[in-house]
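In: Coordinates only, no sequence provided:
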């Protein structure tokens, strides 16, 4: 399979990530300002009846009605598609908007879906609670075992849903192996690439048909917007878009503009975040109060070799377990001074959550066990602060357990 460096060698005109985020939308030149305008309009004017007819009949036109598209959406979609190496992209009002719209576009009553045991909690709830209501069967498998995917395939299997690294356990899926298996059976593969970002991992390079993101995270980068992105080929994009305009998970023009701004610095932020997270993970492994650290960049991670094969960097999120239980974990999280105790990840500031406390309100005990979330689990999203300040803060909090 052709990897990114091979693509660049064959196409010397291919731009690198740092240039794509700045110039990937240069072909869209309908403003005079250096900084693109915010098109805060629900609808757009046609100059004649014939032009209106043409615009209204063009799928995903950016200057018809903002539920269908918007000029700032067009810019974001061009940049993210280039980063992911896909033909095109769609934007939605949230990451779950992207995931739900994609899944509902690609399956129907009587179909079968294969999903991982470890998924973001809302994705798990779609698989476990929503799809069965519409006559879609779902089989959950251990994502670290490719043979489990193969054993789960049925004649009516239409979709394999993967997420790697998975939230919050950081278990990996072998993208190349799963995609090769799916291709043999004509099954569409959808990958949630939120935890990696297109800077650290490009699932489409390994054969994934549709790549989805919560752009609220790394792409936005400042914890000030919610957005989702769907990256795929033109044929599937139109199919998904037809569902999107019915469901209406619309990205506002302002959030689209904020997302465009966040994308401009994405490679630079990811570089710093990758370095900080690896250093903090190594630090945590040597702390006596820490039971275990889960981070794909560590040699101790059981899938470290796979991580090195399919990822360029290992991302912001470190999962670790505190010695003790629920109460000790609560004390540690409460004692931290720098990272807010808040959900989300991938922004400029570090964030921390006691994972069990976060998810117990929306998942039942069986779903928690399926997701592999013990009572003493911490999810730490590393930001761009100075690493020594982060280490010192973690050190003083561990001493208060």
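Out: That came in fine, so what should we check first? Here the structure is a predicted model, which means the values were calculated and not measured.

In: rest of the way, CA atoms for contacts and neighbours
Out: Noted.

In: need the helices for the stretch 51-200 of the chain, in chain order.
Out: Assigned by DSSP state H, counting those that start in this stretch, the stretch 51-200 of the chain shows helices spanning 71-84, 95-106, 121-125, 131-133, 146-152, 175-185.

In: Buried residues in the last one, which are they?
Out: Residues of helix 175-185 classed as buried: 175-176, 178-179, 181-182 (neighbour count, 16 or more other Cα atoms under 10 Å).

In: Structure two is appended below for comparative analysis:
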């Protein structure tokens, strides 16, 4: 049954879901329930688990509030939590794979996911092969008799290709193959993965759900068909975040829609500005028409966020890039994103791509647009590009 709040717009839902003041003496938010042991009044209650909560790893009011809210937002049958985004991906993969299975993974996947597959999964007898993220329905040619899972990530990590998710999930379902998507960039606010046929959807709540760079969190949602297997995997591992992190995630959820819409506005403004800078060869932002898969993004997504990449012209080499980045004033260098601060890092996908060639024709940078003054962010970038020029032409 749908929650009564699902009739409301998403911004309203985010203020209502995952809390019940009537159960909390009128206080607005679910408090932090920090605990392991749950006590029972009788032997009969103990032996028959007659209690809403049985043990701390199986749920508390704080954990349940986040799980139920995220399930409603995602259009999912259920949600489980993890201490990190990578942990959530591991939970999803372990739900659908067993020894002897074959996994098809997009070549644009988050690099730590690849490492998990090439170490732990292959160690336990899972075959892993990679596919071009833009392959769409031609993925059918890569399916083997033992293919049990296809992993998608749209847009691709760092390179931002948009996959044709409905085309791939349709083929997967016809072959009884489970699909998992890393949906961290868009979140369920801009892309409801289950509505597009995905069995499992993974988000790193570390990013836009937390929103303040002080939280590690992973979430996995499942459709009705896959939910029992996901919950069983989760219960077998008891790999869950702490109560304080769940509380922070719930608090972040209340303002998530406002923040993500502002991230979209700011990201697009800086992306358009970078297109006009003479040092920039290309901008990889799904809402920019020149980005691979833009038409699919326009068809399937409700918006974009504040993370994207851009490519410099080939005349600039690493020493010039170091002169640019080492002296930025507002942009910091760091691997996460989705917080309040602006970040920028260099990257090179050619180090790990295996079935596609990463050859953008220049040095690549990934950029996260935070909440600083926009004019000052442009000045910081412009001064950095000036340093790049001076070093390159000195």
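Out: Great, that's in hand. Computed from a predicted model, the values in this text were never measured in an experiment.

In: what TM-score comes out when they're superposed?
Out: The TM-score (TM-score structural alignment, normalised by the length of structure 2) is 0.90; 382 aligned residues with a Cα RMSD of 2.4 Å.

In: re earlier: relative to residue 283 of structure 1, which of the helices of the stretch 51-200 of structure 1 is closest?
Out: Of all these, it is helix 121-125 that lies closest to residue 283 of structure 1, at 28.5 Å by Cα to Cα.

In: In structure 2, which residue range corresponds to the closest one?
Out: The aligned range for helix 121-125 of structure 1 in structure 2 is 111-115, by TM-score structural alignment.

In: buried sites along the matching stretch?
Out: Under 16+ other Cα under 10 Å, the buried positions of stretch 111-115 of structure 2 are 113-114.

In: Report the mean deviation for that stretch after fitting onto structure 1.
Out: Aligned to structure 1 and superposed, stretch 111-115 of structure 2 gives a mean residue distance of 1.0 Å (mean Cα distance after the TM-score superposition for structure 1).

In: now for residue 299 of structure 2: what does it line up with in structure 1?
Out: In structure 1, the residue paired with residue 299 of structure 2 according to TM-score structural alignment is residue 309.

In: Its match: what's it in contact with?
Out: Going by Cα atoms under 8 Å, 6 or more residues apart in numbering, residue 309 of structure 1 touches no other residue.

In: and it, helix, strand or coil?
Out: When classified by DSSP: H, G, I helix; E, B strand; the rest coil, residue 309 of structure 1 comes out as helix.

In: Relative to residue 203 of structure 1, how far out is it?
Out: Noted for residue 309 of structure 1: a distance of 12 Å to residue 203 of structure 1, by Cα to Cα, to the nearest Å.

In: now residue 114 of structure 1
Out: According to Cα to Cα, residue 114 of structure 1 and residue 203 of structure 1 sit 18 Å apart.

In: Would you double-check that residue 377 of structure 2 falls in a strand?
Out: No - counting by three-state DSSP, residue 377 of structure 2 falls outside a strand, being helix.

In: Please report how far it lies from residue 232 of structure 2.
Out: Plainly put, residue 377 of structure 2 is 47 Å away from residue 232 of structure 2 if you go by Cα to Cα.

In: With neighbour numbers in mind, choose between the two.
Out: residue 377 (19 against 11; other Cα atoms under 10 Å).

In: which residues touch that one?
Out: By Cα under 8 Å, 6+ apart, residue 377 of structure 2 lies in contact with 330-331.

In: Now do it against residue 170 of structure 2, distance only.
Out: Taken as Cα to Cα, the span from residue 377 of structure 2 to residue 170 of structure 2 is 43 Å.

In: Alignment lookup: residue 141 of structure 1 to structure 2.
Out: Using TM-score structural alignment, the equivalent of residue 141 of structure 1 in structure 2 is residue 131.

In: contacting residues for the closest residue in space to that match that isn't next to it in sequence?
Out: Excluding the flanking residues, the one nearest residue 131 of structure 2 by Cα to Cα, 6 or more residues apart in numbering is residue 106, at 5.0 Å. Residues in contact with residue 106 of structure 2 (Cα under 8 Å, 6+ apart) are 130-133, 151-153.

In: rerun at 10 Å
Out: Neighbour list for residue 106 of structure 2: 114, 129-135, 150-154, 156, 163, 181, 353, 355-356 [criterion: Cα atoms under 10 Å, 6 or more residues apart in numbering].

In: Mark which of these are part of strands, please.
Out: Members of the contacts of residue 106 of structure 2 lying in strands (criterion: DSSP state E): 129-131, 150-153, 181.

In: ok so, going back, could you dump the buried residues of helix 175-185 of structure 1 to JSON lines with distance to residue 257 of structure 1?
Out: Listed next are the buried residues of helix 175-185 of structure 1 as JSON lines, based on distance: Cα to Cα, whole Å:
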{"residue": "175", "distance to residue 257 of structure 1": "32"}
{"residue": "176", "distance to residue 257 of structure 1": "34"}
{"residue": "178", "distance to residue 257 of structure 1": "35"}
{"residue": "179", "distance to residue 257 of structure 1": "34"}
{"residue": "181", "distance to residue 257 of structure 1": "39"}
{"residue": "182", "distance to residue 257 of structure 1": "36"}
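
In: Nearest to residue 355 of structure 1, out of these: which one, please.
Out: Using Cα to Cα, these come closest to residue 355 of structure 1 at residue 175, 26.1 Å.

In: where exactly do the strands run in the stretch 251-400 of structure 1?
Out: Under the criterion DSSP state E, counting those that start in this stretch, the stretch 251-400 of structure 1 contains strands at 290-294, 317-322, 351-354, 377-381.

In: Report all helices and strands that the first one contacts.
Out: With contacts defined as 3 or more Cα pairs under 10 Å, 6 or more residues apart in numbering; DSSP states H and E, the packing partners of strand 290-294 of structure 1 are helix 266-285, strand 317-322, strand 377-381.

In: which residues does the residue nearest the centre of structure 2 contact?
Out: The centroid of structure 2 falls nearest to residue 184 when counting by Cα atoms, centre = their mean (1.4 Å). Counting by Cα under 10 Å, 6+ apart, residue 184 of structure 2 makes contact with 85, 153-155, 157, 191, 201-209, 218-219, 338.

In: and those residues, which of them are in helices?
Out: If you go by DSSP state H, the contacts of residue 184 of structure 2 have residue 85 in helices.

In: Tabulate the helices of the stretch 51-200 of structure 1 (CSV), appending distance to residue 293 of structure 1.
Out: Below are the helices of the stretch 51-200 of structure 1 laid out as CSV (distance: least, Cα to Cα, whole Å):
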stretch, distance to residue 293 of structure 1
helix 71-84, 29
helix 95-106, 27
helix 121-125, 21
helix 131-133, 34
helix 146-152, 24
helix 175-185, 23
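
In: Please name whichever of the ones you listed is nearest to residue 321 of structure 1.
Out: Comparing the helices of the stretch 51-200 of structure 1 by Cα to Cα, helix 121-125 comes nearest, at 19.1 Å.
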